[in-house]
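In: Have a look at this prediction, sequence included:
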Amino acid sequence: MTTLLISEIFPPRHGGSGRWFWEIYRRLPRADFLIAAGEDPQQESYDRAHDLRIVRMPLTLQQWGIASLCGLQGYTRAILRLRRLAAEHHVTAIHSGRCLPEGIMALALRHSVGIPYACYVHGEDVNTATLSREHHWLARRVLGGAHLVIANSRNTERILRQEWGLPVDRVRVLHPGVDTDRFVPAPRDAAVRARLGWGDRPVILTVGRLQQRKGHDRMIEAVGKVRRTIPDVLYSVVGGGEERDRLGELTACAGLAGHVQFLGELADEDLIRCYQQCDMFTLPNRQVGKDIEGFGMVLLEAQACGKPVIAGNSGGTAETMKIPETGWVVAADDPAELAESIINILSDRGRMARMGLAARAWVSGQFSWDELAPRAGSIFREMVRCRSQDTCFHEHEVDV
């Protein structure tokens, strides 16, 4: 029996969900899983370095709806490719990487050839789907047709139950995790810090796509307040995205060019060095409209490297930490509160060290991929048992 994962986002393409899938499926039996992954310019060199069963195909759609000819044609081409792939490899179950657009492909295959599917939900995806009547309608069909829905956090599970009406027995929670063998603490290294342009300055790190909900703008405002107490503070930002120009302008207008650094997207080894050499980590996320932070894998990565963390109080970020021992949750849309929390941690080296030690222990015990992969395997086997016994599934019309 072969299970097919469909995911547009998969390494080497950057994205938390893609890393999640990579880490889980590479720890499961190769013969049982096939991955239909989106294309990336670096895919050939990347795929030569592993032994996962991957078929690359164009899964990026210009439009996620089906009302337009462009959207309908995009889905049709993808579904036909996937249908041929499923037949060739005798696929008996599908895992959809997101509700949209991959979920529509999975739903179409269930209706056309009878293959059941599970659907991953990340929180922000179902929230933002409600902003479009068509996307909302499509997401309802996908969730209603899934054997199981896999939520990335308790907060996402709550959204699915309370706002989409999914019964509790159809939802399973599977947290993302971190590779605790790669993301490890390291001694302070003057040479690495010099190459990064940090020197001996206290460094606050944020890693993530430059988009509004991540809160980089509020953090830049907070840095202006932090430097009154810690004059040589540096805020280092890893990641790229649509907010880059605006954030650069905000930094310049605030006179903070010497206190804010944009490193862009980094290779994993350089990213790990940033986690290891920074003093603390922030993900100042906030809700923007319906857009939320579903979980926050970067918070796990920072804690695995022995760093205290601060996150915004929206979405599922609180589930990544042991509050207040390893990190704090604040109202990150308030730069003053954010700045006060940062000052309280950076100004107390003893507290920083204690939080860092607790963070490493917390993540190693709760979020190691080696601990989470068996949980994933158990959920996947449950889906197979449900299908064979025909006792767990019926089409469910989720609420509007």
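Out: Here it is on my side, so go on.
In: Could you use CA atoms for every contact and neighbour count after this?
Out: Noted.
In: by contact count, what packs against the one helix or strand V237 maps to?
Out: When secondary structure is defined using DSSP states H and E, the element that contains V237 is strand 234-238. Contact partners of strand 234-238 among helices and strands, from 3 or more C-alpha pairs under 8 Å, 6 or more residues apart in numbering; DSSP states H and E: strand 203-207, strand 260-264.
In: try it against this one:
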Amino acid sequence: MKVALTKGTLLVPPTYFALAHAGAMPEREWRVFTLAARVSDPSVTLPIHEAAPGALSPALPLRVASQARGLGAMRRAVSSWGPDVIHQHQATWSLPAVGAARETGVPLVVTLHGGDAYPRLGRGLGAAWNARNRRAAFEGATRLLAVSRYLADVALRAGADPARLSVHYQGVDTKWWTPSPGLSPGARPDLVPEGDHDLAAEGADSPEVPIALFVGALSRLKGVDDLVRASSSLVERRPHRLVLVGDGPLAPSLRASAPAHVTLTGPLARERVREWMRRARILALPTKPTQGRQEAAGLVLLEAQACGVPVVAYRTGGTPEMTAPGASLLTGERTPDALARAIDEALAWSDEERADRAAACRAWVDAERSLRGSVDQLRAVYDELTGSSLRGCRAASDE
């Protein structure tokens, strides 16, 4: 079976989710089609076809012109390859995939990831473009997949056909996202792993000071401003370090004004993120509603819990679907004060309680949100759709 993975642009890192299922299904033949790609991880070996490399240009006129020219070229490239299934990630920029599915008559799967599922957000050309692509995806998809029950409900309110919509949790690789080798979930090594001088230089070799970790975009949507305020109000009576991994619009102001206990690492490779997770006492991700949107899922929540790290988060959007019941902490009051209380509670856990919660987080992700289970579900979707497609072709030829 040939599967065409399609996406507007592909940046790896951080966009591993679009490729994860392909890597776990080697019995299929895969090819990625995109307007433009920037892949710096050498472990990514899937063939990638770029229809318009200029679509990632920092110069707006060149970027827009490349995008406009690339839409048709991408559609033609997908059709020419002759896939058995087309799988589009994100309804935005879905027009080439929709057109190729119409031309070839093969099934089209569209995975909704967040803002692409909402009714029109905001005004202007960007909002209009997103709305146009969303309508095309909703009408043209053989199957719509939402990454959470919350997002599926958003899509239904935006006009998605319930008969063609289902929830497909993306899942994480629990064989890769693990606690430190040789340690049970929740156990804490006394020293930085041998040779890990970067972590030592950043202060991770101080196990007596627990680490609260954040991984993601440094933005108000992700609640980083609330997190820094909450941590700062707490640090004198509950000593800890706050480590912020990532980049985003709040990065310049945070670098200029962050308190001494806050470390900004910038963007890191997945291996470095995993090392920080293995050192952390908790992961905090206080994503909050912003401009009509809420967190759709949050794979970093699953990655941390798979590493045996309990999560502290706001109860927002699909976040509750990504946290181990009774083991991680969610607060319905989305304020810095409420967040500080939740972090305080988590940092006060005894080593035994923290280890129990860590083991429960790990077990829940492995049983309920693993990449293994997600792949099995997606494989069944592909097989069902291609079987239906073949039966339809045979029926048409018999008439």
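Out: That came in fine, so what should we check first? In this text, all values refer to a predicted model and were calculated from it rather than measured experimentally.
In: re the thing from before, pull up the aligned stretch in the second structure for the strand holding V237 of the first structure.
Out: Counting by TM-score structural alignment, strand 234-238 of the first structure pairs with residues 241-245 of the second structure.
In: So what touches the matching stretch?
Out: With C-alpha atoms under 8 Å, 6 or more residues apart in numbering as the contact definition, stretch 241-245 of the second structure has outside contacts at 209-216, 228, 231, 261-268, 273.
In: all strands of the stretch 251-399 of the second structure, in order?
Out: 262-266, 282-285, 311-314, 329-331 (DSSP state E, counting those that start in this stretch).
In: Could you export those strands to a markdown table, including columns for mean neighbour count and distance to P189 of the second structure?
Out: Listed next are these as a markdown table, based on neighbours: other C-alpha atoms under 10 Å; distance: least, C-alpha to C-alpha, whole Å:
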| stretch | mean neighbour count | distance to P189 of the second structure |
| --- | --- | --- |
| strand 262-266 | 17 | 21 |
| strand 282-285 | 27 | 15 |
| strand 311-314 | 28 | 20 |
| strand 329-331 | 20 | 24 |
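In: Identify whichever of those strands lies nearest to T15 of the second structure.
Out: Taking C-alpha to C-alpha as the measure, the strands of the stretch 251-399 of the second structure were each checked against T15 of the second structure, and strand 262-266 came out nearest at 16.4 Å.
In: what's the average distance of that closest one to the first structure?
Out: Following the fit onto the first structure, the mean deviation recorded for strand 262-266 of the second structure is 0.7 Å by mean C-alpha distance after the TM-score superposition for the first structure.
In: which other helices and strands contact that strand?
Out: Under the contact definition 3+ C-alpha pairs under 8 Å, 6+ apart, strand 262-266 of the second structure sits against strand 241-245.
In: what range in the first structure matches stretch 217-231 of the second structure?
Out: With TM-score structural alignment applied, stretch 217-231 of the second structure matches the range 209-223 in the first structure.
In: Is M105 of the first structure located within a helix, as I assumed?
Out: Yes. Looking at M105 of the first structure with DSSP: H, G, I helix; E, B strand; the rest coil, it is inside a helix.
In: Show me what it lines up with in the second structure.
Out: In the second structure, M105 of the first structure lines up with P96, judged by TM-score structural alignment.
In: so what's its match closest to, chain neighbours aside?
Out: Across the structure, with C-alpha to C-alpha, 6 or more residues apart in numbering as the measure, the residue nearest P96 of the second structure apart from its sequence neighbours is R75 (4.3 Å).
In: Shouldn't the one you found be within a helix?
Out: Yes. Going by three-state DSSP, the assignment for R75 of the second structure places it inside a helix.
In: For it, which residues are in contact?
Out: Neighbours of R75 of the second structure in contact, by C-alpha under 8 Å, 6+ apart: 95-97, 99-100.
In: cool, and H175 of the first structure?
Out: 151-153, 367, 372.
In: For those residues, name the two members farthest from one another.
Out: Largest separation among the contacts of H175 of the first structure by C-alpha to C-alpha: A151 and F367, giving 15.4 Å.
In: okay, the two: which has more neighbours?
Out: Set side by side, A151 of the first structure and F367 give different neighbour counts by other C-alpha atoms under 10 Å, the larger being at A151 (25 against 21).
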